[in-house]
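> Make a model of this:
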Amino acid sequence: MRKYLAGICFLFVGVQLWAQQDANAVKYGSLLNPEAARKHLSVIASDAFEGRETGTKGAELAAHYIANEFKKIGLKAPVKGSFFQPVELVETQFVVDKFQINGEQLKPNEHFYMSGSRDDKKIKAQKIVFAGYGISAEGYDDLKGVDIAGKVALIIGTDEPRRNGTSLISKSADPSDWATSAYKRIQNLRAKKPALILMVNPQFQLRSVRHLASPSISLKKKKVAISPSEVQADVIELTLDAADIFLKKSGKTITQLRAAINEAGTPMSQTFKADFEISYGNKTKDLKAANVLGYLEGSDLKDELLVISAHYDHEGMAAEGIDRIYNGADDDGSGTTAVLELARVFAQAKKDKKGPRRSILFLAVVGEEKGLLGSQWYSENPVFPLAKTVTNLNIDMIGRVDPAHKDKPDYCYLIGSDKLSTQLHKISENANATYTKLEIDYKYNDPKDPERIYYRSDHYNFAKHGIPIIFYFNGVHEDYHKVSDEIDKIDFLLLTKRAQLVFYTAWDIVNRDLRPVVDVADSMPKTR
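Coordinates of the predicted model:
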């Protein structure tokens, strides 16, 4: 009899629990499935898309695939009849066209290193000012009586003058601030208005080979005129060998000059002849890129909008290697796949007249790997008013398991759910407790977490405008940003379950009477 009553009680509890669920939510959430996810990801993370790097053919192919899928399932094209929102980007490559001294052309990384400049410059000089260590300190001043204004200054960029092991600056064996701060001596020199600073670094040739700055991609902005007072001398690091080429006409070497300073205990600043010519600057070109937007119109609350986002770009191709393609199956092919699948099931619900009350924007953004550029562009040029955007659910890597959860893979990291809205956090927690029952890990939600994940995906460009967000993430694994991030390592059952958590959270948000209330002053600082 007791067993019978216990069974009845268990059945009653089960019925009560089921009663808390929304039957329609369960129906459409179950339409998310691993087979459909695999179909999309097999295309998105294929070699044909060449790693989907922003501004390349591969990214363009990915964008068109996403747009075609949005069109197939019946989403509206909200950008003046298009699924594409053009994102104005510019690629900048810093180039040293000429670096010639005493008839010899010096080579980047072999003789000098220069990472970039604000301005294009051409400099010719017949004289170079050797300014010792570039130090101006009480009792010792390399620049006393030396005019470097408008001239090329050559300095020893490391350590400080020493005599018998004693610093001539600190008057002890302990180094002074000058010895430990190249920045301090550079600022000291810049105050004297030189045209260029050549800084000899004896350790330079011991470093791993570095390259002139790789091309950078940024949002295209209007050029701002720089006043002459803002122009500062650029700094170029030289090897010892390169410094000796500069000193060739003086008959001295940098090692000899350094030894002379240390022996005499006084500056040895001087001017020497040298035929020097340099030209450098930034070469720019516009890049073609686009966010992909699919719009599902709501019913009675259609003026309010939920954004479900993921970035479709990745790292492109390596310069060499057997496998050169960064397929980005997890990062963020998995998130893009989830957006496509969520769009499909919400569109089906609408066809069945069970559609959302609020509208949904399915947003696949470009340029995340270049600095969250696509989402920044959207947030600064919104197709729908940000004031009417109630929440952003952002998905970036949900197809893998990180080392911390290898023994308990049924989990998902959530970031940001409580940063602006306690109500959104409760909606999220309830969705998981009612439907998916994943282990929710809030490790990266801690403002003190050193990884600063909150700032590292596209939700941030909504959060900084006061829009509540949730970021869904599986954590970093051994294939993160490597060519080995391949589709055969994706757990499609887990990807689907995490996508279902997004779905059930979204279902609640778009169908409830009132939007999530912003009731928290964001505890994260407004900076990346």
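> hey, let's count contacts and neighbours off CA atoms from now on
Noted.
> Geometric centre of this protein: which residue is closest?
residue 371 (3.5 Å; CA atoms, centre = their mean).
> Would you enumerate the residues in contact with it?
Residues in contact with residue 371 (CA atoms under 8 Å, 6 or more residues apart in numbering) are residue 218.
> my guess is residue 516 meets residue 509, correct?
Yes - between residue 516 and residue 509 there is a contact under CA atoms under 8 Å: 7.4 Å.
> neighbour count winner among those two?
residue 509 (23 against 20; other CA atoms under 10 Å).
> residues near the closest residue to that one other than its chain neighbours, how many?
The shortest distance from residue 509 to any non-neighbouring residue, by CA to CA, 6 or more residues apart in numbering, is to residue 515 (6.8 Å). Around residue 515 there are 21 other residues, counting by other CA under 10 Å.
> now residue 515: how far from residue 508?
10 Å (CA to CA, to the nearest Å).
> ok, which stretches of the stretch 251-400 of the chain are strands?
Secondary structure of the stretch 251-400 of the chain (DSSP state E, counting those that start in this stretch): strands at 270-287, 290-296, 301-311, 358-365, 389-395.
> To compare with the earlier structure, here is another sequence to fold:
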Amino acid sequence: MRHILPLCAALIVSACSQGASDPSSDTFSPQFDEQRFRDDIQILASDRFEGRAPTTHGEKLTLDYLSNAFEQAGLVGANDGSYLQAVPMVSYTASENQSISLAGIPMQYRDDIVLSSRHNQPQISIKDAPLVFVGYGVNAPEYDWNDYKGIDMKGKIAVILVNDPGFAHPESKRFNGKAMTYYGRWSYKFEEASRQGALGAIIIHDTKPASYPWSVVENSWTGPQQDLVLSQEIMDQRVQVEGWIQLEQANALFEKAGLSLDTLMDRAAAAPIAIALNQSADIAFANNATFTDSYNVVATLPGKAAADEHILFTAHWDHIGTDDSKQGDKIYNGALDNASGTAGILEIARQFAQQATQGHPNDRSITFIATTGEEQGLLGSRYYAANPIYPIEKSVAVFNLDSTNVYGKTKDFTIVGKGKSELETYLEAALVSQNRVAVSEKYPESGGFFRSDHFSFAQKGVPAVFAGGGTQPLDEATAIYKAQMKQKMKGCYHNVCDEYREDWDLSGALQDLAIYYKAAHQLANNSDWPGYYPATEFHHLRPAKQQ
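Now for the predicted structure:
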């Protein structure tokens, strides 16, 4: 730590030069209630809440619970007194009985392939649609890369690799090397295929570059799929079918076309590529669309001097819900993801409210947004960012909680996508009080910065961080516990075993809540407006002052 402290001290000086105060000088020290934090997680993740899927009875229970908790803490409803912001949604449900043939090879729904349609039509019927391999499905002028160059995708189905070209050969320095860019996200790939006029888009699932196993695809992409209600013009441009295919089945498809997928993967990582497979797809399934509002929960503590300027905290309350097709446990309780993060913003809100009642309100307002539909593509945060209750240009920063640390205290603190904005200096300054140091995420290739609600605000230029936990346990006992708990929770991401556990060590989560609190407290009591650094894709939206 002797080598780390001088660096941290320099970071404090940097933060102070922007108006931040030394976190040790705070007049109010947060006292997080671990039992209350546990109770919130346990209740939100209980079977009674049915997995908290949007537009279900589980949502109603969740909205009531969160609204009551914010009200009891002393926060006000941000939407003209209401804690709820309606988010117009449509749920698309594809039939489990699907007829799918690619290159004449029958594909079994769920086992081999998962397809859906986000169109309001009762029957999807595609016959003899040509299949085209388009590499990573990227059109990025700034990287001089276009996998669709010279090919007309009208009436055709794009077959696409997961992640981006930098993943396969990070030494090439293409894109961002091992760290995924937004071009590697599934959402981008479907959007770009739509812009290219494709009839459909199918991503080849590969566990390593995807960073999650096929079970996550099967669990997350079957059953009702929510989306925002979009204009008819946008919907008319959208691919008719979208989904994923298992790597083994994709290999068989390319072999049928007389091609080697492994060879084409190497070529796709080296240069843009588009190759007609000279094979076609036949796809048929029933489809249903229902339109219902879901809701964000938005609560605020008005500031005393600059009440129109807001520090935002976000955490998504939703999870996957229930799956009646399963045997045994059918409920995706989502305890870690993200009852824990939702409970986290409740605890932080209580601390700020208590600070205010003790005569120390903040200069700026502190606003908490429990978002809906994150698991379906950041829907609630996207909607808020496009339809903000408080103007985006008056939103100073976003602190996002998505799955808190249940593995005990750490010596370090992970900032996902570290190096993007000046907002990180506030976290780094706060870490000194815990003798911790900020580090980048261990697996930047998973594209974590683009996978949670803070990203919706980053796209609008608001500095946003997604941080917490670390890779270095505080001591040997914590390391042993962490290894044991990791084994217990193996495979539980987006699975029914993501349930509350009495033996979770939440001391690390409470550490992280304190860091978020201290960083936000500093920023809420100065006049600084952090910005994005020049090398980031968001710099032009809100530039950093210190270049």
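> What's the TM-score once they're superposed?
The TM-score (TM-score structural alignment, normalised by the length of the first structure) is 0.62; 381 aligned residues with a CA RMSD of 4.6 Å.
> So what does residue 507 of the second structure match up with in the first structure?
Matched by TM-score structural alignment, residue 507 of the second structure corresponds to residue 493 in the first structure.
> what about that match, is that helix, strand or coil?
helix (DSSP: H, G, I helix; E, B strand; the rest coil).
> Please name the residues that touch it.
Taking CA under 8 Å, 6+ apart, we find residue 493 of the first structure in contact with 33-34.
> ok, now how distant is the residue nearest to the centre of the first structure from residue 210 of the first structure?
For residue 371 of the first structure, the distance to residue 210 of the first structure - CA to CA - is 22 Å.
> ok, now residue 162 of the first structure?
31 Å.
> Looking at these two, which is more packed in?
The neighbour comparison of residue 162 of the first structure against residue 210 (other CA under 10 Å) goes to residue 162, with 22 against 11.
> In this structure that one contacts residue 264, no?
No - look at residue 162 of the first structure against residue 264 with CA under 8 Å: they stay out of range, at 9.8 Å.
> Which residue ranges of the stretch 51-200 of the second structure form helices?
All helices of the stretch 51-200 of the second structure, identified by DSSP state H, counting those that start in this stretch, fall at 57-73, 165-168, 186-195.
> Please disregard the earlier target; I meant the stretch 101-250 of the first structure.
For the stretch 101-250 of the first structure, applying DSSP H, counting those that start in this stretch gives helices covering 177-180, 182-190, 240-246.
> So which bit of the second structure is the last one matched to?
What it means is helix 240-246 of the first structure. Per TM-score structural alignment, helix 240-246 of the first structure has no counterpart in the second structure.
> And for the first one?
Helix 177-180 of the first structure corresponds to no residue of the second structure when matched by TM-score structural alignment.
> That helix: which residues count as buried?
Buried residues in helix 177-180 of the first structure, defined by neighbour count with 16 or more other CA atoms under 10 Å: 178-179.
> try the last one
Within helix 240-246 of the first structure, the residues scored as buried using 16+ other CA under 10 Å are 240-246.
> Just send the residues you listed back as a markdown table, with distance to residue 223 of the first structure too.
Below are those laid out as a markdown table (distance: CA to CA, whole Å):
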| residue | distance to residue 223 of the first structure |
| --- | --- |
| 240 | 38 |
| 241 | 38 |
| 242 | 35 |
| 243 | 36 |
| 244 | 39 |
| 245 | 38 |
| 246 | 36 |
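> and which of the residues you listed is nearest residue 41 of the first structure?
Nearest to residue 41 of the first structure among the buried residues of helix 240-246 of the first structure is residue 242, at 51.4 Å by CA to CA.
> where exactly do the helices run in the stretch 351-500 of the first structure?
All helices of the stretch 351-500 of the first structure, identified by DSSP H, counting those that start in this stretch, fall at 373-380, 422-431, 460-463, 492-511.
> which residues sit in contact with residue 484 of the first structure?
Residue 484 of the first structure sits in contact with 326-327, where contact means CA under 8 Å, 6+ apart.
> Kindly recompute the last result at 10 Å.
Neighbouring residues of residue 484 of the first structure by CA atoms under 10 Å, 6 or more residues apart in numbering: 323-329, 478.
> Give me the neighbour count for the alignment partner in the first structure of residue 450 of the second structure.
Using TM-score structural alignment, the equivalent of residue 450 of the second structure in the first structure is residue 455. Applying other CA under 10 Å, we find 19 residues neighbouring residue 455 of the first structure.
> Residue 455 of the first structure contacts residue 372, doesn't it?
Yes - with contacts counted by CA atoms under 10 Å, residue 455 of the first structure reaches residue 372, the gap being 9.3 Å.
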